[in-house]
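# Sequence first, then the predicted structure:
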Amino acid sequence: MKKRLVAAAVMAAVSGIAHAQSSVTLYGIIDDGLLFSTNSKGGHLYSLSSSILQGSRWGLRGSEDLGGGLKAIFVLESGFDPNTGKLAQGGLGFGRQAFVGLAGKYGSLALGRQYDLVVDYVGILGVARQWGGIISAHPGDIDNFNNAYRVNNAIKYTSANYVGLTFGGLYSLGGLAGDLTRNQIYSFGARYTNGPLELGAGYLNARNPNVSFFGNSTSGAIATNVSNVTSPVYSGYGSANTYQVIAAGGAYTFGSATLGATYSNIRFLNLGSSYASAFAGQSVTFNSAELNFRYQLTPALLVGAAYHYTKGGDIDGQTGATYQQGQVGVDYFLSKRTDVYLIGVYQHASGNAVETNSKGVDVVVPAVAAINNLTPSSNQNQAALRVGIRHKF
């Protein structure tokens, strides 16, 4: 009898140790509120909308200690709309992230659906990822700072922290037999933090982006005849052979204030490669710059302001589009997990953009204002106001 009691005690102890070596965490965010926008296709829009300051989500994050400083890791993360209950990211079950890998003293290696390194190292320095939300992203989130697009079939390495320096690289397999380069995506970047200073740089290159990146698939059709980009800012450039982003940014904190800036160079190379285009063989370059500021008035109250300027290159002899946007915000924390916020955005567009008309032909048209994730304006101006609440669990 005593032996049985001792054995049971040993088994319980061993079980406790095993349990301590593994962990799974359920987490999430619910973001909801009222949104007002002017001139959405000519009319004002009032709506109850989710995922403005941050995307509403739930997820599972886990790790298992394998010994010797090595552990297995995984993340499964799903976006959703609390107003309707539907899945986000086009209805994917785990559309935000889904990966498994190993982590140790030299960093981590993960496989699955993941973020590119522009998102990881430069996007976090932009106003949209701080207090401005999705409507404060650069027009159409053209540089993916706000993570409009994820990378499927990705192999990603992230280094350990070496005295404030972290770096990484990502490669996405194209998944097409007989052509290793079609649909491939690769990205790399680095981040450096030292006291009040933070710096970041990143690079992203997506081949056949209409399918592999904008279309959210690397196993779909080799070519389609419709752009998978919905924003009028660059929907006319979905036929490009290559989408490329070079980005850098920095921030410096002095007391309760933080001043930051970002820059991105975005190129759509060799139009007409993915599907027929009236501008076949041409390439278009956008340059986008942002200056942002935030001030922590009290531990619970943050205010911010930002301005960004995006300039598109000329196309077919026509002056490219220019977008100027300003935003202000206030965020008040009721607790560590719950805050209420107010965001105001105004955008002005000028010049010309490219869109696909009803006959499927790319044409040059006057650029219209298009605040990110909202119904585009019918003219050059648009404004939006958001009042919302966010809860983290």
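Noted; the coordinates are in hand. In this text the structure is predicted, and so the values were computed from the model without any measurement.
# can we go C-alpha only for contacts and neighbour counts from here?
Fine.
# Quick check: residue 284 touching residue 265?
No. Here residue 284 does not reach residue 265: they are 10.7 Å apart, not a contact under Cα atoms under 8 Å.
# And the helices in the stretch 51-200 of the chain, which stretches?
Along the stretch 51-200 of the chain, counting by DSSP state H, counting those that start in this stretch, helices occupy 117-121.
# With the stretch 201-350 of the chain instead?
Counting by DSSP H, counting those that start in this stretch, the helices of the stretch 201-350 of the chain are 209-212.
# Can you show me the strands along it?
Along the stretch 201-350 of the chain, counting by DSSP state E, counting those that start in this stretch, strands occupy 242-254, 257-269, 284-298, 301-312, 322-333, 338-350.
# do the stretch 1-150 of the chain as well
22-40, 43-50, 57-67, 70-79, 97-104, 107-114.
# Would you mind saying which of the strands of the stretch 201-350 of the chain lies nearest residue 9?
Within these, the stretch nearest residue 9 is strand 338-350; the backing value is 42.9 Å (Cα to Cα).
# want to compare, so here's the second one:
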Amino acid sequence: MIKFKPIALMLALGAFYCQGAFASQVTLYGKIDEGLLVGKTRHGDATFQVKSSFTTGSRWGIKGVEDLGNGLKVGFILEQGYSVDDGAAGDPDLAFNRESALYVDGGFGRLTFGRLGTLGFAQSTGILRGAIFGVTHGASGWASGTTSLHFSRVDNAVAYKTPSFGGVTLHAMYSNGTNTDDSKNKWSKNNHYYGLGALYSSKTLSGSVIFETIDYKSLTGNTKHPLYHVTMGGWWQVGIFRPMAIYQYQWGENRYKQHAAQIGSQIKLGGGTAKLGFKYVTRKIDGTASKIEGEKKGNLWNVGAGYEYPLSKRTKVYGFAGYTDGGKGWGKGKNLTTTNLNGYQIAVGMVHDF
């Protein structure tokens, strides 16, 4: 049986693109990241993968903006992730799983609605600064899921950004139910995201401070408690060097208290960019939260190094190597066999922008 839904979607987007080109600025864009990844854990076998999205999320999307005059603009972003390996969508239940946003720009700032990346994550609304490898690159990335350093994307969201005051913008975000399912509940039973942040940007310096929480009202028992993040980080361009640093404190009742930090630098070298970073995480279990390997405390460290070389304005090749040591409470036991906790990763690949 022919599945008409994806075909109809593509035809609709094509028609929209052709018609929209006359009414507003509409762009079809994307990234393709494909590489080879070798990994080995302390208690596991060596693995070899053809890996999509190791250094940047493979995606395609359309975005546009219409000038309404008097300094007022309306724009949108519709973006879908996918795997280059097999063409699979990032989430087959969502047409635009990475971002689906409508915004209004004016002298008052920018107001955005939709499925958005949180302030401490990525996408057009993210203001995270100081993470050497961004939110990718396996365990070296700031968004390593095993250490819960981020709230990623939320549905039913509203975000506001002020105009720039001397390079500083203030940011606020709220999600009325962090996913589509819990938004159908009574308000008091939804998970809600709240975020506040400040970002400073100039040609040689950028930094941000972010407070975030999810209240987890949809959960039950001892897990029905908020989790809080305070994150601060930035970079400073000094000639060919860009030193970077980021720190986060995370806490919540019946969850844990966690400190995480990463330092490193990007360096212009041989026509490309070299990256080197070191990350350390330490966690203390609070109350009845799930213990790691039976321990009340845990710590891990990670070191990563990478190099990117541009073949053209749109295409670059990369190499990467990283190692993570789980330390006490993480990765020492034989049940943990993920390289995010205890092992090494080596990757080579290519990224093409269109």
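Now that the structure is in, tell me what you want to look at. The model shown is predicted, which means the values in this text are computed figures rather than measured ones.
# which residue in the second structure lines up with residue 111 of the first structure?
Under the alignment (TM-score structural alignment), residue 111 of the first structure pairs with residue 113 in the second structure.
# Identify the residue spatially nearest to that match, adjacent ones excluded.
Among residues not flanking residue 113 of the second structure along the chain, residue 158 sits closest, at 4.6 Å (Cα to Cα, 6 or more residues apart in numbering).
# from what I can see the one you found touches residue 173, true?
Yes. In this structure, residue 158 of the second structure is within contact of residue 173 by Cα under 8 Å, at 5.7 Å.
# As TSV, the strands of the stretch 1-150 of the first structure with distance to residue 326 of the first structure and mean neighbour count would be great.
As requested, those are exported to TSV (distance: least, Cα to Cα, whole Å; neighbours: other Cα atoms under 10 Å):
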stretch	distance to residue 326 of the first structure	mean neighbour count
strand 22-40	15	18
strand 43-50	19	15
strand 57-67	28	17
strand 70-79	28	20
strand 97-104	30	19
strand 107-114	30	20
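# Which of the ones you listed sits closest to residue 363 of the first structure?
Nearest of those to residue 363 of the first structure, taken as Cα to Cα: strand 22-40 at 21.8 Å.
# okay, the angle between that closest one and strand 57-67?
Counting by axes from the mean of the first three to the mean of the last three Cα atoms, to 10 degrees, strand 22-40 of the first structure lies at 150 degrees to strand 57-67.
# by contact count, what packs against strand 22-40 of the first structure?
strand 43-50, strand 57-67, strand 381-392 (3 or more Cα pairs under 8 Å, 6 or more residues apart in numbering; DSSP states H and E).
# any chance of the ones you listed in JSON lines, with distance to residue 318 of the first structure too?
Output for these, formatted as JSON lines (distance: least, Cα to Cα, whole Å):
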{"stretch": "strand 43-50", "distance to residue 318 of the first structure": "29"}
{"stretch": "strand 57-67", "distance to residue 318 of the first structure": "42"}
{"stretch": "strand 381-392", "distance to residue 318 of the first structure": "21"}
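# Relative to residue 296 of the first structure, which of these is closest?
strand 381-392 (18.3 Å).
# Please state the offset of that closest one from the chain centre?
18 Å (Cα atoms, centre = their mean, to the nearest Å).
# same check, this time on stretch 109-124 of the second structure
On Cα atoms, centre = their mean, the centre of stretch 109-124 of the second structure falls 11 Å from that of its chain.
# Residues contacting it, please?
Residues from elsewhere that reach stretch 109-124 of the second structure (Cα atoms under 8 Å, 6 or more residues apart in numbering): 98-105, 125-128, 135, 143, 150-163, 171, 173, 195-197, 210, 212, 231.
# residues in contact with the aligned residue in the first structure for residue 272 of the second structure?
Here residue 272 of the second structure is matched to residue 301 in the first structure, going by TM-score structural alignment. By Cα under 8 Å, 6+ apart, the contact list for residue 301 of the first structure reads 330, 331, 332, 333.
# so how far is residue 339 of the first structure from the second one?
In other words, residue 331 of the first structure. For residue 331 of the first structure, the distance to residue 339 of the first structure equals 7 Å [Cα to Cα, to the nearest Å].
# same question, the last one
Between residue 333 of the first structure and residue 339 of the first structure the computed distance is 4 Å (Cα to Cα).
# just residue 345 of the first structure next, same as before
On the measure of Cα to Cα, residue 345 of the first structure and residue 339 of the first structure end up 20 Å apart.
# neighbour count winner among the two?
Legend: neighbour count by other Cα atoms under 10 Å for residue 345 of the first structure and residue 339, higher for residue 345 (22 against 18).
# shouldn't that one be in contact with residue 307?
No. Using Cα under 8 Å, residue 345 of the first structure is not in contact with residue 307; the gap is 9.8 Å.
# what sits in contact with each of those two?
325, 326, 327.
# Reformat those as TSV; add distance to residue 33 of the first structure and neighbour count.
Below are these laid out as TSV (distance: Cα to Cα, whole Å; neighbours: other Cα atoms under 10 Å):
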residue	distance to residue 33 of the first structure	neighbour count
325	22	24
326	21	19
327	18	24
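# List just the nearest of those residues to residue 5 of the first structure.
residue 327 (67.3 Å).
# show me what contacts that closest one?
Residue 327 of the first structure neighbours (Cα under 8 Å, 6+ apart): 132, 136, 305, 306, 307, 343, 344, 345, 346.
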